[in-house]
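Participant: what follows is a predicted structure for the sequence shown.
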Amino acid sequence: MRLLVYFAPKLALALVTMLGVSVLVFLALRFLPGGYADILLGPFATPDARKVIAERYGLDQPMIVQYGRWLLAMSQGDFGVSMVTRRSVIAEFLRRAPVTLELASLSLGLVLLVGVPLGVAAGAAASDRPQGGLARLVGALGASVPDFVLGSALIFVFSVWSLWLRVGGYVPFFDDPVTNMRVMILPTVTLSVFGIALVLRTTRDAVLRVMTEGYITAAVARGENPRNIIRLHVLRNAAIPVVTVVTTYFGFLLGGAVVVEVLFSIPGVGLYAFNGLLNRDYAIVQTGVLLAAAVFIAINMLADLLYAIIDPRIGSGSGR
């Protein structure tokens, strides 16, 4: 009951947010230069030909009417069909979702495997020790190298020298696990570098803050094993900012790492939405943005649930 009271306002805010996102993406697409008729017919199409296309897809109606029809259809589970392929948009997203989920899961796993231990080690050590300097260096480098720059460099290197890994040619994991890993390692690394830097720096700062607390000093004075101090006292109390960053980053990944999927030709939801935007395929882009927003909101609500589990005072409101 306590958690239900805690989450009720958040659910209401989530619905309002989704409605706002739907309005914004709908208007943004309509105000983009060049509509579907321009992409389909080219710059030399006659007004009559444009009118035919507009009437066929209802684009000649007032925007408020178009938005109302779209909203009503979505409320009934109909997200529309692609103007280009005439296939169900939601079916295509569901078909491609496992690819993006695999890429996001691999990236998050690498982020946690590298970022959290390095952050804990750097935070538990004095800032002037090599661990602290290494953490700052890795954090600065990872945060300053854009995904498309790192991805382009990796594509160039591994296209010239294969080094066992492959660029492009995605194969589902259950069809050929080895080939799948050969294809997915490079995009996973590209997508993980910024996340590693972010999680590392957040973990380090959180651990440093907890290490200054009185109960840590008391544990050291009692002669407790340093590993037990980290495991029993530091990690739990430093977890909330780390959970915040990790869940937010995972939401970003699941929303579709568009740049990486486009660079490496990974057939996930990001690449599908990107192609839909190029073709001004409104149903694809609108559905993609809404699904990304829904995933991001759900991930943040999961983070709130984890907060309440880690620190029960948050859910009860006594800690505020």
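Facilitator: Ah, there it is. Numbering: from 1, shown residues only.
Participant: CA only for contacts and neighbour counts going forward, please
Facilitator: Will do.
Participant: any chance you could map the strands in the stretch 1-150 of the chain?
Facilitator: For the stretch 1-150 of the chain, applying DSSP state E, counting those that start in this stretch gives no strands.
Participant: going along the chain, name the helices of it.
Facilitator: 2-31, 36-41, 47-56, 63-75, 89-124, 130-144, 147-160 (DSSP state H, counting those that start in this stretch).
Participant: next one: the stretch 151-300 of the chain
Facilitator: Remark: helices assigned in the stretch 151-300 of the chain by DSSP H, counting those that start in this stretch are 177-211, 214-221, 226-228, 235-237, 239-254, 258-263, 269-278, 282-310.
Participant: want to compare, so here's the second one:
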Amino acid sequence: MLRWTVSRVLSAAVTLLGISLLVFVAVRLMPGGYEDVILGPLASPQQRAEVAARFGLDQPVFVQFFLWIGALLGGDLGTSMVTQAPIADELAIRLPVTALLAAMSLTVTLLLGVPLGILTAVRGGGGRGGAAGRLFSATGISLPEFMLGSVVIYLFSRLPLGLQVGGFATGTAGFGPTFRALILPALVLSVFSVAATARTTRDAVLGVLVEPHVSAAVGRGETPWHIIRHHVLRNIGIPILTLFGSIVAYLLGGAVIVESLFNISGLGSYMVSGLDRRDFGVVEATVLFTAMAFVIVSLLTELVSGLLDPRVSATRKGAR
């Protein structure tokens, strides 16, 4: 297990290095550089060259990349070219907002997705409950966040439905107002993850229900819900836990759209503003931070899976 963990950590480091290289090159291949956005189309070549030299953009790309990596290894995330503020300070302010939004969405996902998947599987092919669960899963998976968010903003802005749209203030209103301002964005963000979790849970439950030990429990006269609690729930943890890593990645990525729609000052909106202004350091730092969070969650998910299911550990030992 120790050798496997070390290999996974090294693989994660290589993955992050590859992501950093791709992001670094991609943002510089975008049409229009920082000097074009700041100076406009009427600026002279000399003015553009002065701005590029001031921020080191006139150096070869590989030199800029190694300088950036060296700064990262030293704990320096860089400085925003637009605001001249340290990027680390901005991330420290915006990270709790995105983390709270993702945590609220993940809570809704677990509270609704798993029971809905179990109910859909138990109801089988017939019944209104099973049909409604399948319909919700299919609709939720295929519904884009920007469309659902736009509809929610319109409805809650026009009608007195009890929840407010907007009113978000970073670090000035306390936890309570911030939590209330994030309820609607969290619900919008959780629709896809609830639907995906319900679909995965349903398939996992249906797979367990055909196992011999479940047939034996039925033969002993155990009630359906007793079988669900004592036999099914213990065996569907691995698929749900595996999905957990993908859900976290989705929540962090979907926060970009949701935060922009609801005007929330989180990591997603910070990255979008960096893209609009060609603030390369901001885009690189936010994307790398998000990728790091996903890699860490995936690594922890695999470790917990090995602890919960000895068969996973045995497979890893055979693959070494």
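Facilitator: Looks like it came in fine. It should be emphasised that the depicted structure is a prediction, and the values quoted were computed from it without experimental measurement.
Participant: can you lay out the helices of the stretch 1-150 of structure 1 as TSV showing distance to D205 of structure 1 and mean neighbour count?
Facilitator: Shown next, in TSV, are the helices of the stretch 1-150 of structure 1 (distance: least, C-alpha to C-alpha, whole Å; neighbours: other C-alpha atoms under 10 Å):
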stretch	distance to D205 of structure 1	mean neighbour count
helix 2-31	28	14
helix 36-41	49	16
helix 47-56	55	13
helix 63-75	44	13
helix 89-124	7	20
helix 130-144	11	17
helix 147-160	24	15
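Participant: so which of the helices of the stretch 151-300 of structure 1 gets nearest S144 of structure 1?
Facilitator: Nearest to S144 of structure 1, of all the helices of the stretch 151-300 of structure 1, is helix 177-211, at 8.0 Å by C-alpha to C-alpha.
Participant: give the other helices and strands that the closest one contacts.
Facilitator: Identification of packing neighbours for helix 177-211 of structure 1 by 3 or more C-alpha pairs under 8 Å, 6 or more residues apart in numbering; DSSP states H and E yields helix 89-124, helix 130-144, helix 147-160, helix 239-254, helix 258-263.
Participant: one step back: between the helices of the stretch 1-150 of structure 1, which one is closest to V178 of structure 1.
Facilitator: helix 89-124 (14.3 Å).
Participant: mean deviation of that closest one from structure 2?
Facilitator: On superposition with structure 2, the mean distance recorded for helix 89-124 of structure 1 (mean C-alpha distance after the TM-score superposition for structure 1) is 0.8 Å.
Participant: just to revisit the earlier point, export the helices of the stretch 151-300 of structure 1 to a markdown table and tack on mean neighbour count and distance to A28 of structure 1?
Facilitator: Below are the helices of the stretch 151-300 of structure 1 laid out as a markdown table (neighbours: other C-alpha atoms under 10 Å; distance: least, C-alpha to C-alpha, whole Å):
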| stretch | mean neighbour count | distance to A28 of structure 1 |
| --- | --- | --- |
| helix 177-211 | 23 | 27 |
| helix 214-221 | 13 | 52 |
| helix 226-228 | 11 | 53 |
| helix 235-237 | 16 | 43 |
| helix 239-254 | 20 | 21 |
| helix 258-263 | 19 | 18 |
| helix 269-278 | 21 | 11 |
| helix 282-310 | 20 | 10 |
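Participant: mind putting those into JSON lines with distance to S159 of structure 1?
Facilitator: Output for the helices of the stretch 151-300 of structure 1, formatted as JSON lines (distance: least, C-alpha to C-alpha, whole Å):
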{"stretch": "helix 177-211", "distance to S159 of structure 1": "11"}
{"stretch": "helix 214-221", "distance to S159 of structure 1": "51"}
{"stretch": "helix 226-228", "distance to S159 of structure 1": "44"}
{"stretch": "helix 235-237", "distance to S159 of structure 1": "42"}
{"stretch": "helix 239-254", "distance to S159 of structure 1": "25"}
{"stretch": "helix 258-263", "distance to S159 of structure 1": "13"}
{"stretch": "helix 269-278", "distance to S159 of structure 1": "21"}
{"stretch": "helix 282-310", "distance to S159 of structure 1": "31"}
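Participant: columns distance to V5 of structure 1 on top of the helices and strands packed on helix 177-211 of structure 1, output as CSV?
Facilitator: Putting those into CSV (distance: least, C-alpha to C-alpha, whole Å) gives the following:
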stretch, distance to V5 of structure 1
helix 89-124, 31
helix 130-144, 38
helix 147-160, 40
helix 239-254, 21
helix 258-263, 36
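Participant: wait, which of the ones you listed is closest to A298 of structure 1?
Facilitator: Per C-alpha to C-alpha, nearest to A298 of structure 1 of these: helix 239-254, 8.3 Å.
Participant: which ones are touching R236 of structure 1?
Facilitator: By C-alpha atoms under 8 Å, 6 or more residues apart in numbering, the contact set of R236 of structure 1 is I310.
Participant: alignment lookup: it to structure 2.
Facilitator: Using TM-score structural alignment as the criterion, R236 of structure 1 maps onto R234 of structure 2.
Participant: what distance do you get for its match to I240 of structure 2?
Facilitator: Going from R234 of structure 2 to I240 of structure 2 by C-alpha to C-alpha, to the nearest Å gives 11 Å.
Participant: what's the answer for G266 of structure 2, then?
Facilitator: Counting by C-alpha to C-alpha, the gap from G266 of structure 2 to I240 of structure 2 is 28 Å.
Participant: ditto for K317 of structure 2
Facilitator: 23 Å.
Participant: relative to its centre, which residue of structure 1 is most distant?
Facilitator: Most distant from the centre of structure 1: R222, at 43.5 Å, with distances by C-alpha atoms, centre = their mean.
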